[in-house]
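In: Only the shape, not the letters, is given here:
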């Protein structure tokens, strides 16, 4: 397919005087005539200048490109065209990254908008825009340069020195985002704290949904463009993640069913892996070990811990609906602290308390003597507990 075969895409950004479009729109004499376009600003290498009303800035859509140094000339061209009563089409290949960056820079210099405010303004009029991460940082630097970047400007020099480092770090984040189910479910244990970088990352990856798992010490990311589920897991609540697994699985399932792509994001990789495996178990009806096998096909170096196995075994033992009142969950909670163990020992005089102690002791033994829970043993304990409870109920009746 040639550029002339690509569907025309063009939108008015500033009243009906400044437009953003793709290369096909720029090549179409019919479109230009219909809209009254008098000037063309090409921010690409595919369309060279044709006359004094056509300016070409030959840059590639790469995070490493220096578009910043060209922005004053581009803004001057737009301003001159409008002063003459003209109408300007600013375009690149797709009208998504390079040309929106230039129009944002023009709005910043003339309206004194911040980079983020300029992007939001343009996006309302052309929702598909997405300046690449390098260009987003350059818009910020454009403001810091007071809209006059040059080889002698100290702010431009400072940006130039850090450009490669910042871009490389960002691209590493993309490379380290692992597909669990290609085009559906992804996992990441490293996520940018900067909201601009986070937004750019998710757009680059094509995400529609984000599941963030965090502790109370970390702030909730600002992700207004995405369907976002934030689950707070206090570090002092060992059962907190287990109890949130149904919510997490539902969020992932609803997103995928609706044709979306989900990123499960947590700085603690263990937590993200537990949620992904829980989703595999629930939707594919596989055992914890089989779910681990699916995880390891994408993360071959992942090393599961006792905590990993305990969460998944309990999730299965609770029939994928763990609750605080479930005896297995209670046994795990109380069995995890010395105070809980002491309390249980003091109450071991009655039949009911003896049964509870037996359950806690058995579960604790499974956790300490074996690397993983014995699922069969757990089921047997639960059945025995339910049988005993029924007998006690009949006797009381």
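Out: Alright, I've got the coordinates. Here the structure is a predicted model, which means the values were calculated and not measured.

In: going forward, measure contacts and count neighbours with C-alpha atoms only.
Out: Fine.

In: Near residue 296, how many other residues are there?
Out: By other C-alpha atoms under 10 Å, 16 other residues sit near residue 296.

In: again with residue 297
Out: 11.

In: next one: residue 196
Out: By the criterion of other C-alpha under 10 Å, residue 196 has 16 neighbours.

In: for it, helix, strand, or coil?
Out: helix (DSSP: H, G, I helix; E, B strand; the rest coil).

In: ok, so what distance separates it from residue 133?
Out: Residue 196 is 8 Å from residue 133, where distance means C-alpha to C-alpha, to the nearest Å.

In: and if you look at residue 163?
Out: Residue 163 is 11 Å from residue 133, by C-alpha to C-alpha.

In: For those two, indicate the residue with more neighbours.
Out: residue 133 (25 against 18).

In: is it true that the more buried one touches residue 195?
Out: No. Look at residue 133 against residue 195 with C-alpha atoms under 8 Å: they stay out of range, at 11.5 Å.

In: Return the set of buried residues in stretch 252-259.
Out: 252, 253, 255, 256 (16 or more other C-alpha atoms under 10 Å).

In: quick one: which of the residues you listed is nearest to residue 335?
Out: When the buried residues of stretch 252-259 are compared for distance to residue 335 (C-alpha to C-alpha), residue 252 comes out closest, at 31.3 Å.

In: Now for the residue lying closest to the closest one once chain neighbours are set aside, how many residues are close by?
Out: Of all residues beyond its chain neighbours, the one nearest residue 252 is residue 262 (6.5 Å), with distances taken as C-alpha to C-alpha, 6 or more residues apart in numbering. Neighbours of residue 262 under the rule other C-alpha under 10 Å: 29.

In: what about versus this one:
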């Protein structure tokens, strides 16, 4: 049997459910990947992340190359051992962070030269160096190096950027080489332009990858425009390979993406929201900073089995959020990640049982209710 594989088990409309198999374990799809930017999901122990139902985490090439350094991680046994997560890890290529975080960056055909946002030191990222850093980290799924322009951008800029990314994709494939047990994903670009997306998809298929990401969305275009693009972009990519939508998103974005044929997603939102007093529930978003929660003995979500909802009241959560206590971010992050993974499990079951449309309708009806009545 191949060391890595992707099996589609069921379809319901364009929604799909299946399994990505890797030597470090199976990833049930559709999958949501919690973001462990600097080898940690903020506010969570790795064991707790696993308890929420996560099969795979995302690590960040840009942040890890700057601190603590990929060579150091390799010397210490690789990213899995370093962060005590023995299941699959996907690392992004670093391209998006270079564009969004770095000072004084210079883009050429070779790659990107930039100054670190940490200490101002000078670095170069290219397809070849990105592949080498990801090899040192030891991630199971490696992303090709690409450029991701922010939207809105004019067509000429999108065209130029997409073609550069496709040349970089070919160099990433070459530099990745033959690594049994590890997968390399190419990244489709082209903004919201159908013909550019088609050209990009064709270039990637010609190069040949183990999976395909849809990049360049969730960068300021809004949900309607993103869904418009997802109405056609996933269908341009091979049916028999995983499709990964990068950097998405809110629960409603995730449900809409799965409805359009997406298999994998990642986003900092569950953990970032948790650290700012925001929770996601079946009835939409709840802001625990609001005074209405101060005397409320009820749990955040009565139907939720996470430790936050089982053991703590809204009144307590309101108190620790307002007091800026560390436990506030820990509890709300745990709840949010639990909710996201419960959402994914619900979609996997609904697709397998050919009732995804009913699931989607019930999800939107729940969010439309808004939070429970105040006491």
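Out: Okay, I see it. These numbers come from a predicted model, not from an experiment.

In: Give me the TM-score for these two chains.
Out: Here the superposed chains carry a TM-score of 0.25, computed using TM-score structural alignment, normalised by the length of structure 2; 165 aligned residues with a C-alpha RMSD of 7.0 Å.

In: got the buried residues for the helix or strand where residue 81 of structure 2 lies?
Out: Secondary-structure assignment from DSSP states H and E places residue 81 of structure 2 in helix 79-83. By 16+ other C-alpha under 10 Å, the buried positions in helix 79-83 of structure 2 come out as 79, 80, 82, 83.

In: what's the spacing between the third one and residue 64 of structure 2?
Out: Yep, that's residue 82 of structure 2 we're talking about. Distance from residue 82 of structure 2 to residue 64 of structure 2, by C-alpha to C-alpha: 12 Å.

In: From the buried residues of stretch 252-259 of structure 1, which land in strands?
Out: When the buried residues of stretch 252-259 of structure 1 are checked against strands (DSSP state E), there are no matches.

In: Just give the nearest non-adjacent residue to residue 48 of structure 2, would you?
Out: That would be residue 334: by C-alpha to C-alpha, 6+ apart, it lies 7.6 Å from residue 48 of structure 2.

In: So what's the residue count around that neighbour?
Out: For residue 334 of structure 2, using other C-alpha under 10 Å, the count is 25.

In: Could you list the buried residues of the helix or strand hosting it?
Out: In the assignment (DSSP H and E), residue 334 of structure 2 maps to helix 326-352. Within helix 326-352 of structure 2, the residues that count as buried by 16+ other C-alpha under 10 Å are 328-345, 347-348, 350-352.

In: Kindly calculate the angle that the helix or strand that comes right after it makes with helix 326-352.
Out: Next along the chain after helix 326-352 of structure 2, taking DSSP H and E as the criterion, comes helix 356-369. Orientation note: helix 356-369 of structure 2 sits at an angle of 150 degrees relative to helix 326-352 (axes from the mean of the first three to the mean of the last three C-alpha atoms, to 10 degrees).

In: buried residues in helix 356-369 of structure 2?
Out: 356, 359, 360, 363, 364, 367.

In: now do stretch 278-298 of structure 1
Out: Using 16+ other C-alpha under 10 Å as the test for burial, stretch 278-298 of structure 1 gives 278-282, 286-288, 291-292, 294-296.

In: Out of those residues, list just those in helices.
Out: 278, 279, 280, 281, 282, 288, 291, 292, 294, 295, 296 (DSSP state H).

In: Out of those residues, which two sit at the greatest distance?
Out: Taking C-alpha to C-alpha, no two of those sit farther apart than 282 and 296, at 17.6 Å.

In: list the helices and strands the host helix or strand of residue 341 of structure 1 packs on?
Out: Following DSSP H and E, the helix or strand that holds residue 341 of structure 1 is helix 338-346. For helix 338-346 of structure 1, the elements it packs on are helix 327-335, helix 351-369, judged by 3 or more C-alpha pairs under 8 Å, 6 or more residues apart in numbering; DSSP states H and E.

In: Okay, buried residues for the longest one please.
Out: Neighbour-count burial for helix 351-369 of structure 1, with 16+ other C-alpha under 10 Å as criterion, is recorded at 355, 356, 357, 358, 359, 360, 361, 362, 363, 364, 366, 367.

In: ok, so of those, who is nearest residue 212 of structure 1?
Out: Scanning the buried residues of helix 351-369 of structure 1 for proximity to residue 212 of structure 1, where the rule is C-alpha to C-alpha, the winner is residue 367, at 28.3 Å.

In: Pull out the buried residues from the host helix or strand of residue 138 of structure 1.
Out: Using DSSP H and E, the element containing residue 138 of structure 1 is helix 133-144. Buried residues in helix 133-144 of structure 1, counting neighbours by 16+ other C-alpha under 10 Å, are found at 133, 134, 135, 136, 137, 138, 139, 140, 141, 142, 143.

In: of all these, which two lie farthest apart?
Out: Farthest apart among the buried residues of helix 133-144 of structure 1 - using C-alpha to C-alpha - are 133 and 143, which lie 16.0 Å from each other.

In: ok, back up a step: quick one: which of the buried residues of stretch 252-259 of structure 1 is nearest to residue 339 of structure 1?
Out: Distances from residue 339 of structure 1 to the buried residues of stretch 252-259 of structure 1, taken by C-alpha to C-alpha, are shortest for residue 252, at 37.1 Å.

In: quick one: that closest one from residue 277 of structure 1, how far?
Out: 12 Å.

In: Then residue 232 of structure 1?
Out: For residue 232 of structure 1 relative to residue 277 of structure 1 (C-alpha to C-alpha), the value is 19 Å.
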